[in-house]
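[1] have a look at this fold, sequence not included:
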């Protein structure tokens, strides 16, 4: 299958090379030239692992033995064989994406990406080391570190914004073990770290290095494609409970930062799944809400620190893929990205905005409203959710129509215990670990084992660098 750059200035590659490269040489993102035909109804009858394998076979056909890769990625690593269960909570359904080894939705993709990358490397006969570069707003980093830990022939560098992740998210990264893992804080915000990673790719383009560069961010199609599975899994769960009949449309409210998670939902729809509206739920950094409402994407605003830090993003990279999918015009996309880089904003044509609004709705939720919904949902339904999920719930309530509504729950509440304790009226004194234990005692919700173990782990990666030193950090590992 041919993959092309969203900006149209790089040669087409096959799906294995797209995974290996991560980012296209022209700075664009790889997408299949055409969405393949897919038997979506049969897919709904399969187990979660089988669903994943069938979807990945369709989208990444040049990577062999996908059934084995999926088995290696997931078996014994998640709390449930369903991987991502959907549970009824009040009038909504909640898709729990935090049942993996780091208690965040990124586990679904980043358990799979190392398998895809090493298989693609073997398929292409590549002997050099692959160095993974990752910018994280909180959850991607730890999931990537766990996924790539001690994988032969691969090393990984993770950059996170200094002071811009929760204490638990930071602890997860800086305590990471492994001979091939490197973690560093960057002075600045997530957008600075993400731009820095893209600049490293650009600076190294065409140069002879002792390693090949790739990415574990969702700019890599190998990171994005595995996320499609859980939309199918959720729809199948609703079918099994007779909440819906086959063919009924389902709306999904998705807490959104870099636009990868919600784009996976749109790709599920393009593969045939009866998805209704995809609702883009932002926090107070509501650049996506403004864009989906007006057609103007404008990053020229201060980045606010919120209680949902994984959504503290002003440059949503995967939106570029949507612009390509709905316009089919690589020259237009390249021009819009040039405007964003040089001027800080762009405006899409009215026809493209109309096409986007036919598929997506949007809203945002500030910290105060998120706190209110955490408390309300816990009091009314006994269900504990983190601040990102609370944003998804709040926006879902405003956007609810006739279709059943699924809210994506992207992280364990224990990753943000201070905010959650505050919302339910608990005592927030003491250390982060004290607050986790107090939240458990108050609610009876178990602390995930991987988070409970953090207290005893030593910090191994404590460096902080200016963003201008990121390239030097990568080359010096």
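    Happy to help now that I have it. This one's a predicted model, so the numbers in the text were calculated from it and none came from an experiment.

[2] please make it C-alpha for all contacts and neighbour counts, starting now.
    Noted.

[3] all strands for the stretch 101-250 of the chain, in order.
    For the stretch 101-250 of the chain, the strands defined by DSSP state E, counting those that start in this stretch occupy 129-135, 154-161, 181-187, 211-215, 250-255.

[4] same for the helix or strand that the last one is followed by, what does it pack against?
    It refers to strand 250-255. Per DSSP states H and E, the first helix or strand lying C-terminal to strand 250-255 is helix 260-270. With contacts defined as 3 or more C-alpha pairs under 8 Å, 6 or more residues apart in numbering; DSSP states H and E, helix 260-270 has these neighbours: helix 221-224, helix 229-240, strand 275-282, helix 319-327.

[5] which of these sits closest to residue 371?
    If you check each of the helices and strands packed on helix 260-270 against residue 371 by C-alpha to C-alpha, strand 275-282 wins as the nearest, at 14.5 Å.

[6] check the offset of that closest one from the chain's centre.
    Distance, stretch centre to chain centre, for strand 275-282: 15 Å (C-alpha atoms, centre = their mean, to the nearest Å).

[7] following it, which helix or strand comes up?
    helix 287-294.

[8] buried stuff in that next one?
    Across helix 287-294, burial judged by 16 or more other C-alpha atoms under 10 Å covers 287-293.

[9] hang on, the earlier thing: pick the most buried one from the strands of the stretch 101-250 of the chain.
    strand 250-255 (a mean of 28; mean count of other C-alpha atoms under 10 Å).

[10] contact partners of it?
    With contact meaning C-alpha atoms under 8 Å, 6 or more residues apart in numbering, strand 250-255 is reached by 235, 261-262, 274-282, 311, 388-389, 391-393, 395-396, 403-410.

[11] from the middle of its chain, how far away would it be?
    For strand 250-255, the distance to the chain centre is 14 Å (C-alpha atoms, centre = their mean).

[12] in addition, the following structure is provided for comparison:
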């Protein structure tokens, strides 16, 4: 993000992990005094990540589109059920699939794929959500999350749309780092399956898929593929399944290329980009090409405790 364009854009690097930054954003959103100051200056906060349900709404269309494409290709018949596999940490994209089913798309199982930060796997296995564990840095960093914000929306649903009950669970999470749902609520999660892939399994999946098909998976989609194989082994379920491909391999070039062959380990970043383009037989995305010569435009950093102050400074308030 150091080269992010736009004269009205400011980028701030936060010391910590995704959970730290997202919690800081939520705290800012809940700061009533700050909200009043912003309103007085003509500003209002919003979020582009899945804290904002506006992020989930267009994602619902992914699953409608996928279902229609399968019908068009003759892979399924009208009203035939499918499964979906979604690699996720913040639980947004898979919740969008759940909403798609609520709107009428016949989805049988939601297969929730986690990396080594497997808090969601443990939740679907036990009914206990517990973030009191070591945070792991992995090669699928968009899933390096221990506080899955959008799970709260699913909890609200299976709690009978009871806002007070939902609030109690979230307060437990904030105070104790964990909560456990009731047996009745667990029954309502029977259509969900959770599992995870470790770093070795993720790399092996990237390599195997490339060798067998020539297709280059990114690290996150590879987690989804690895978990799907575990699902099939566990359940013997051969229902037609959609695996959500959630990122470009060009965003994680080093991890992808070294998974395919260790000979790439010593290559420089942009050399790896060119090698990936040749392997995948697709052009380097324009956004990546532009980074080669882009100037550094942003170098602001802040501690989590300084986030609100930094925002106010940027806005001149």
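    Received it, and whenever you're ready, just let me know what you need. Since we're looking at a predicted model, the values are computed, not measured.

[13] if we can go back for a sec, deepest-packed of the helices and strands packed on helix 260-270 of the first structure, please.
    Ranked by mean neighbour count, with mean count of other C-alpha under 10 Å as the criterion, these are topped by helix 221-224 at a mean of 27.

[14] in the second structure, what stretch matches that helix?
    With TM-score structural alignment applied, helix 221-224 of the first structure matches the range 53-56 in the second structure.

[15] need the residues that contact the matching stretch.
    With C-alpha under 8 Å, 6+ apart, stretch 53-56 of the second structure has contacts from 48-50, 92-93, 95-96.

[16] do the same with stretch 450-469 of the first structure
    101-103, 162, 168, 171-177, 182-188, 192-193, 196, 414-415, 433.

[17] if you set the cut-off to 6 Å instead, what comes out?
    By C-alpha atoms under 6 Å, 6 or more residues apart in numbering, the residues outside stretch 450-469 of the first structure that reach it are 174-175, 183-187.

[18] so which pair among the residues you listed is furthest apart in space?
    Checking the contacts of stretch 450-469 of the first structure with C-alpha to C-alpha, the most distant pair is 175 and 187, at 19.6 Å.

[19] circling back to that earlier point, out of the strands of the stretch 101-250 of the first structure, flag the one nearest residue 19 of the first structure.
    strand 211-215 (8.0 Å).

[20] to which residue of the second structure is residue 370 of the first structure aligned?
    Residue 370 of the first structure maps onto residue 202 in the second structure, by TM-score structural alignment.

[21] so how far is residue 228 of the second structure from its match?
    12 Å (C-alpha to C-alpha, to the nearest Å).

[22] now the helices and strands packed on helix 260-270 of the first structure as JSON lines including distance to residue 255 of the first structure?
    What follows is those, written out as JSON lines (distance: least, C-alpha to C-alpha, whole Å):
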{"stretch": "helix 221-224", "distance to residue 255 of the first structure": "16"}
{"stretch": "helix 229-240", "distance to residue 255 of the first structure": "14"}
{"stretch": "strand 275-282", "distance to residue 255 of the first structure": "5"}
{"stretch": "helix 319-327", "distance to residue 255 of the first structure": "14"}
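
[23] out of the ones you listed, which is closest to residue 419 of the first structure?
    Per C-alpha to C-alpha, nearest to residue 419 of the first structure of those: strand 275-282, 17.1 Å.

[24] quick check: chain neighbours aside, which residue is closest to residue 119 of the second structure?
    Once flanking residues are discounted, residue 119 of the second structure sits nearest to residue 146: 6.2 Å by C-alpha to C-alpha, 6 or more residues apart in numbering.

[25] to which residue of the first structure is that neighbour aligned?
    Checking TM-score structural alignment: residue 146 of the second structure goes with residue 314.

[26] helix, strand, or coil at that match?
    coil (DSSP: H, G, I helix; E, B strand; the rest coil).

[27] can you check the one 3 residues further on too?
    When the structure is reduced to helix, strand and coil (three-state DSSP), residue 317 of the first structure reads as coil.

[28] how many other residues sit next to it?
    Using other C-alpha atoms under 10 Å, residue 317 of the first structure has 22 other residues around it.

[29] which ones are touching it?
    Contacts for residue 317 of the first structure (C-alpha under 6 Å, 6+ apart) come out as residue 258.
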